[in-house]
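# Everything below, folded, please.
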Amino acid sequence: MKQIKAIVRPEKLPDVREALEKTGCYRGVMITDIMGQGAQKGITQAWRGEKYQVDLLPKVMIDLVVKDEDVETITNIIIKSARTGDIGDGKIFIYDVVEAVRIRTGEKGNDAL
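As a prediction, the model looks like this:
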């Protein structure tokens, strides 16, 4: 099992969710609103003629735990649906999951997904 953690632009979340739902490769998703800074280093905005730097930008973090064989499919779907081609599109991190347990039934491993 793998955990896929994707950081994407908030406006791309509906596109990513719709694309993921069409695959049927996963059974649950966790979504968190976050603030962050990457290579983009923030943006400069103007308000009432004054310029100011916004260092932390809003992003959305999508967490999925999936079967090993579905990782590449899901990663490609996220890339395709979240990409704008501009700096700040986000990143995907993939982690090993040692175990998963469904609390209600006690199922373990892939059965718990």
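
# contacts, neighbours, all on C-alpha from now
OK.

# Find the centremost residue of the protein, please.
Averaging the C-alpha coordinates of the chain gives a centre point, and the residue nearest to it by CA atoms, centre = their mean is Ala6 (2.5 Å).

# Could you tell me which residues within the longest strand along the chain count as buried?
Scanning the chain for the strand with the most residues, using DSSP state E, yields strand 57-66. Taking 16 or more other CA atoms under 10 Å as the basis for neighbour counts, the residues of strand 57-66 that come out buried are Leu57, Lys59, Val60, Met61, Ile62, Asp63, Leu64, Val65, Val66.

# any residues touching it, and which ones?
Where contact means CA atoms under 8 Å, 6 or more residues apart in numbering, the residues beyond strand 57-66 that reach it are 1-10, 13, 25-26, 28-37, 42, 97, 113.

# Before we compare anything, build this one as well:
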Amino acid sequence: MRKLEIIVKPEKLEAVKEILEECEANGVMISNIMGYGNQKGYTKMYRGTKYNVNLLPKVKVETVIPKEMAKTIIDKIVSEINTGNYGDGKIFVYDVEDAVRIRTGEHGQEAL
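A predicted model of the protein is given here:
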């Protein structure tokens, strides 16, 4: 099993959800987060004073999927979400040793 941690701009959330639904990924967790990467934020002007905004709003989508589906989902997200600009996001991939469904005690694939 693999855990995908997908970090994107908030306006790209619906596209990511559609891709995950197409690929029949069950169980998605979504968090609003703040951060920056290569873009380092931006400068704004307020009442004649410049100030830096370096924490930008992002959305983190987490899901655990079978190992075979990971490459397909990653390729779809990269091809559909990519704008070629800084701030498009990142995908972190983790190996998941086991999953346990608390209600039934099922392990592994059955727990997904």
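
# Mind checking the TM-score on these two?
A TM-score of 0.93 describes the superposed chains when it is computed by TM-score structural alignment, normalised by the length of structure 2; 112 aligned residues with a CA RMSD of 1.1 Å.

# how near is the residue nearest to the centre of structure 1 to Lys59 of structure 1?
When distance is defined by CA to CA, to the nearest Å, Ala6 of structure 1 is 10 Å away from Lys59 of structure 1.

# got it, and Ile77 of structure 1?
In this view, Ile77 of structure 1 and Lys59 of structure 1 are 18 Å apart by CA to CA.

# Kindly report the same for Thr84 of structure 1.
In this view, Thr84 of structure 1 and Lys59 of structure 1 are 14 Å apart by CA to CA.

# try Glu50 of structure 1
Counting by CA to CA - Glu50 of structure 1 and Lys59 of structure 1 are separated by 25 Å.

# which outside residues touch whichever helix in structure 2 runs longest?
Assignment by DSSP state H gives helix 67-81 as the longest helix of structure 2. Helix 67-81 of structure 2 is contacted by residues Met1, Arg2, Leu4, Lys12, Ala15, Val16, Ile19, Leu20, Cys23, Asp88, Ile91 when judged by CA under 8 Å, 6+ apart.

# circling back: for the residue lying closest to the residue nearest to the centre of structure 1 once chain neighbours are set aside, give me its contacts.
The shortest distance from Ala6 of structure 1 to any non-neighbouring residue, by CA to CA, 6 or more residues apart in numbering, is to Ile92 (4.3 Å). Neighbour list for Ile92 of structure 1: Ile4, Lys5, Ala6, Ile7, Thr75 [criterion: CA under 8 Å, 6+ apart].

# Quick check: Val61 of structure 2 vs Phe92 of structure 2, distance?
10 Å.

# now the helix or strand Leu4 of structure 2 falls within against helix 67-81, angle please.
Following DSSP states H and E, one finds Leu4 of structure 2 within strand 2-8. Angular relation of strand 2-8 of structure 2 and helix 67-81 on a 0 to 180 degree scale: 10 degrees, by axes from the mean of the first three to the mean of the last three CA atoms, to 10 degrees.

# Looking at structure 2, name the residue that lies furthest from the middle.
Relative to the centre of structure 2, and counting by CA atoms, centre = their mean, the farthest-placed residue is Gly48 at 36.8 Å.

# Give me the distance between Asp111 of structure 1 and Glu99 of structure 1.
11 Å.

# just the buried members of the contacts of helix 67-81 of structure 2?
Burial of the contacts of helix 67-81 of structure 2 was assessed by neighbour count (16+ other CA under 10 Å); the buried members are Met1, Arg2, Leu4, Lys12, Val16, Ile19, Leu20, Asp88, Ile91.
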